[in-house]
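Visitor: Quick one, structure for this:
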Amino acid sequence: MSCCNAKGLMPLSDALETMQNSLSKVCEKITLPLSEALGFTLADNVISSKNVPPFNNSAMDGYALHANDLAAASESNTIQLKLVGKSFAGSPFNGNVEAGSCIRIMTGAVVPDCLDCVVMQEQCLADGELITFKHAPTVNNNVRFVGEDLKVGEQVLQQGHKLTPRDIPLLASLGVATVDVYRQLKVAVLSSGDELRSLGETLQQGEIYDSNRYSIMALLSRLNVEVIDLGIIKDDYALIKAAMLKADQQADVVISSGGVSVGEADFIKEVLNEIGEIGFWKLAIKPGKPFAFGRLPNSVFFGLPGNPVSAIVTLYQLAVPAMAKMSGEKLKPALRFNATCKEALHKAPGRTDFQRGFYSLDEQGKWVVSTTGNQGSGVFSSMSRSNCFIVLEQDRGNVAAGETVTVEPYSPLMD
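Guide: You can find the predicted model right below:
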């Protein structure tokens, strides 16, 4: 039995697997214009109905010709060809091009089937209808061929792919006007705590501003979900129950911060037990041990810890992958690589630790990483100054300067 199991803490890998196995896609399919589809997840495979490009075309401004006509061209033996026409983008040349002749051609214009290469204009000298060439091109030089990018029947994008700015022009090149995607998840967010105050209010002794809701909603804004802000709920059982029931009626996912620890005023767990069910509670991670996962009658519940670093770490590492599964998105493993740690790090065995760091390349071109200082779960400046997590394994202890550690750069969600 591991040290974590002995203490009743679920390892991070088990928590992730449990959520992935217990969750299913909840979003219905909708059809959107391509111009509105950025950030949505494809509900079907996209198959090419066209060749891209649809015709042989020029990769350069220059002259299209028969490569054999210039076979003898060299620095000392220039060859002249007769100019017999032009091919512009949208206005192809439709005549015949006999041996010893060429046509003027622009980038993207149709290369007639009878010609097999394009010479860029900088390598030619034009004198009226006579074009002088000094170099012999290879066959197919500067020609982009039918279907070179995409062929009819080829799978372009896969179901579960989240559309990026790189995908939109690809689909547009196929003439795709609309796409079938999954609708946005609806995510309700609330904070729990008598000590919390909204921005703009004057703080009294023992009160703090509610920063968690802002960090959670900021990250959610990059997930292309519909956010429902339920504000701050007092540490009152009846109020929390009412808020949870309201959220459950409006959303697919309910996210709370605070109220999941073991304090006398932490009622989230009790409410969840009454109106829903708890999947697990208390994980072998740091920060973020009191993370809760469960279900309400109509929605999935994620209970984030109240400490601000714990809240964003558990949201990013646990809730975001779960919501991706619910959105129909195919999960991609986080980018991780090894780096040399420049300072000693304190770590007790027993929990996977996500310390905040700053990675870079040293003068020898090798990856190194530094700590951002105080790693307390309430020190959010450690997040603001960082660009990565230093992921320290569950059973690992203290790290000495110069040791190799695992670095996980922040994804665009956090950058």
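Visitor: CA only for contacts and neighbour counts going forward, please
Guide: OK.
Visitor: where do the helices sit along the stretch 201-350 of the chain?
Guide: 212-220, 237-250, 268-275, 308-314, 320-326 (DSSP state H, counting those that start in this stretch).
Visitor: What of the stretch 1-150 of the chain?
Guide: Using DSSP H, counting those that start in this stretch, helices in the stretch 1-150 of the chain cover 3-6, 12-22.
Visitor: Any chance of JSON lines for the helices of the stretch 201-350 of the chain, columns distance to Tyr182 and mean neighbour count?
Guide: Below are the helices of the stretch 201-350 of the chain laid out as JSON lines (distance: least, C-alpha to C-alpha, whole Å; neighbours: other C-alpha atoms under 10 Å):
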{"stretch": "helix 212-220", "distance to Tyr182": "17", "mean neighbour count": "19"}
{"stretch": "helix 237-250", "distance to Tyr182": "18", "mean neighbour count": "18"}
{"stretch": "helix 268-275", "distance to Tyr182": "28", "mean neighbour count": "17"}
{"stretch": "helix 308-314", "distance to Tyr182": "25", "mean neighbour count": "25"}
{"stretch": "helix 320-326", "distance to Tyr182": "10", "mean neighbour count": "21"}
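Visitor: Can you lay out those as TSV showing distance to Val97?
Guide: Shown next, in TSV, are the helices of the stretch 201-350 of the chain (distance: least, C-alpha to C-alpha, whole Å):
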stretch	distance to Val97
helix 212-220	60
helix 237-250	69
helix 268-275	79
helix 308-314	67
helix 320-326	57
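Visitor: how about the ones you listed, which one is nearest Gly147?
Guide: Closest approach to Gly147 among the helices of the stretch 201-350 of the chain (C-alpha to C-alpha): helix 320-326, 33.5 Å.
Visitor: Kindly present the helices of the stretch 1-150 of the chain as TSV, with separate columns for distance to Met414 and mean neighbour count.
Guide: Putting the helices of the stretch 1-150 of the chain into TSV (distance: least, C-alpha to C-alpha, whole Å; neighbours: other C-alpha under 10 Å) gives the following:
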stretch	distance to Met414	mean neighbour count
helix 3-6	29	14
helix 12-22	20	14
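Visitor: Let me know whether Leu163 touches Gly39 as I believe.
Guide: Yes - Leu163 lies in contact with Gly39 (C-alpha atoms under 8 Å); the separation is 5.1 Å.
Visitor: compare with the first, here's sequence two:
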Amino acid sequence: MAQLSDDCFAFGGELLSLDMALALIAERITPVVTELPVTLAHAGGRILARDLIAGINVPPYANSAVDGYAIAFADLAAEGQTALPIGGRAAAGHPLGRPMRSGEAVRIFTGAPMPDGADTVFMQEDCIVEGDRVMLPPGMRKGANRRHAGEDVAVDSIALTAGRRLKPADLGLAAALGFEILPVCRPLRVALMSTGDEVREPGSRLEPGMIYDANRIMLAGLLRGLGCEVVDMGIRPDSAAALADTLAIASGEHDLIVTSGGVSTGEEDHVRAAIEKLGRLDFWRLAIKPGRPVALGQVRGTPLIGLPGNPVAAGLTFAILARPLILRLAGAVIASPLTFPVTSGFAHRKKAGRREYLRATLARENGSALAHKFTRDGAGILSSIVQSDGFAILGEELTDIQPGTGIEFLPFSEVFGS
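Guide: All right, here's what the predicted structure looks like:
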């Protein structure tokens, strides 16, 4: 009697590991970088096309880190407190305007340029003012409370490196250096489509056997979060000829094609066949769960990644495969998403040699981070992503996970954020 499988991922044939798939992406995907000048106000989230070289020091001059009194350290008494006359005033935007005289103190405010001749600043809270004199306590360190020119960024140094996705702090640094325009990479133009005769647009009448398209709107948001220009090509029917025609057209007008559905082994799954007809298939089955049926290839020279039709599998494979592919194609420096060790709060069995990603919530218990598996873990349970904090990663070597087992955790914010 034939042995029936209750695991939809139990197919014969060799599966490619995730690490090998990522290595293939690094090998086969070439950045398509075209430089585009944009203003600071429009540079957020864009990828810097070349190194940003500092044309000035930041700060541009030595200045005070506190409100207080600037003095020359050599004027302090060897023992006990020192009394010095207050000879002037310096504020941000209003420097003293002359060299400081020997034996005087200058009233100074945070950010004000250090007067020539001053090398140390006493905080006003530590000083006693008596008329036009200030009493300075002993024990001060030379150079205290003084910011040096260029201590943040030195002139001619690399302030920001090419390939960096620009964050608000990066834009602030560029502004501090006086840059109004930044050289960024042109956004990728991405063709996005869903496949399947059963898939319908939200808002339309849902006939028996049909489902609404959840993937396209989700993937479009993730693509835009990576700075892509998304071209929505709608829902394509389960027709090998029609799909091949659509992919051929899309290949000539876009930097990347992203599909969802149609990459499994069924008779109505035509994406793989279309890729092989029009170009090259690099891989199409991975040793991961969910997300085993995922395809990478090229259609007439344009990269294509075919994601699974199940929403959770589509989201996961976008996070761990499409995201690094897109960042590389766009010219970004790719950093692996940050994971951290947690303790399993659940029991789970899996096959060796396959990496599994379970949706999980985090809780702090007895000073440790504990991951709790979502109650339903099917690849189509999209609410499991909505109601979870991230993926509990079960490595290829694990088979029997029990409460207390050490595992890795990937927060959704690392891969589903911008």
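Visitor: Out of the helices of the stretch 201-350 of the first structure, which gets nearest to Thr31 of the first structure?
Guide: Short answer: helix 320-326, nearest of the helices of the stretch 201-350 of the first structure by C-alpha to C-alpha, at 18.3 Å.
Visitor: tell me what the closest one is packed against?
Guide: On a contact count with 3 or more C-alpha pairs under 8 Å, 6 or more residues apart in numbering; DSSP states H and E, helix 320-326 of the first structure meets helix 12-22.
Visitor: State the span of the second structure onto which the helix it packs on is aligned.
Guide: With TM-score structural alignment applied, helix 12-22 of the first structure matches the range 18-28 in the second structure.
Visitor: go on, stretch 226-235 of the first structure?
Guide: With TM-score structural alignment applied, stretch 226-235 of the first structure matches the range 229-238 in the second structure.
Visitor: Would you mark the buried spots in the matching stretch?
Guide: Under the neighbour-count criterion of 16 or more other C-alpha atoms under 10 Å, stretch 229-238 of the second structure has 229-231, 235-238 buried.
Visitor: quick one: which of those is nearest Tyr212 of the second structure?
Guide: The closest of these, once distances to Tyr212 of the second structure are taken by C-alpha to C-alpha, is Ile235, at 10.6 Å.
Visitor: burial count for the nearest residue to the closest one once chain neighbours are set aside?
Guide: Nearest residue to Ile235 of the second structure in three dimensions, chain neighbours excluded: Ser194, at 4.7 Å (C-alpha to C-alpha, 6 or more residues apart in numbering). By other C-alpha atoms under 10 Å, 27 other residues sit near Ser194 of the second structure.
Visitor: quick one on the thing from earlier: of all the buried residues of stretch 229-238 of the second structure, which two lie farthest apart?
Guide: Pairwise over those, using C-alpha to C-alpha, the maximum falls at Glu229 and Asp238, 26.0 Å.
Visitor: Let me see the ranges of the strands in the stretch 301-418 of the second structure.
Guide: For the stretch 301-418 of the second structure, applying DSSP state E, counting those that start in this stretch gives strands covering 302-307, 340-344, 348-349, 355-365, 368-373, 390-394, 400-401, 406-411.
Visitor: Serialize those to TSV and add fields for mean neighbour count.
Guide: Below are these laid out as TSV (neighbours: other C-alpha atoms under 10 Å):
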stretch	mean neighbour count
strand 302-307	27
strand 340-344	19
strand 348-349	13
strand 355-365	20
strand 368-373	21
strand 390-394	24
strand 400-401	15
strand 406-411	21
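Visitor: distance of Val153 of the second structure from Ile56 of the second structure?
Guide: As judged by C-alpha to C-alpha, to the nearest Å, Val153 of the second structure and Ile56 of the second structure stand 8 Å apart.
Visitor: I misspoke; the intended subject was Cys185 of the second structure.
Guide: Distance of Cys185 of the second structure to Ile56 of the second structure, computed by C-alpha to C-alpha: 24 Å.
Visitor: go on, Gly178 of the second structure?
Guide: For Gly178 of the second structure relative to Ile56 of the second structure (C-alpha to C-alpha), the value is 8 Å.
Visitor: Cys185 and Ile56 of the second structure: which is more packed in?
Guide: A count of neighbours by other C-alpha under 10 Å puts Cys185 above the other of Cys185 of the second structure and Ile56, at 24 against 18.
Visitor: What separation do you get for Leu281 of the second structure and Arg354 of the second structure?
Guide: To Arg354 of the second structure, Leu281 of the second structure is 22 Å away according to C-alpha to C-alpha.
Visitor: Out of the helices of the stretch 201-350 of the first structure, which is closest to Ile390 of the first structure?
Guide: Closest to Ile390 of the first structure of these, according to C-alpha to C-alpha: helix 308-314, at 12.1 Å.
Visitor: Map Pro112 of the first structure across to the second structure for me.
Guide: Checking TM-score structural alignment: Pro112 of the first structure goes with Pro115.
Visitor: I meant Arg213 of the first structure, not that one.
Guide: Matched to the second structure by TM-score structural alignment, Arg213 of the first structure sits across from Arg216.
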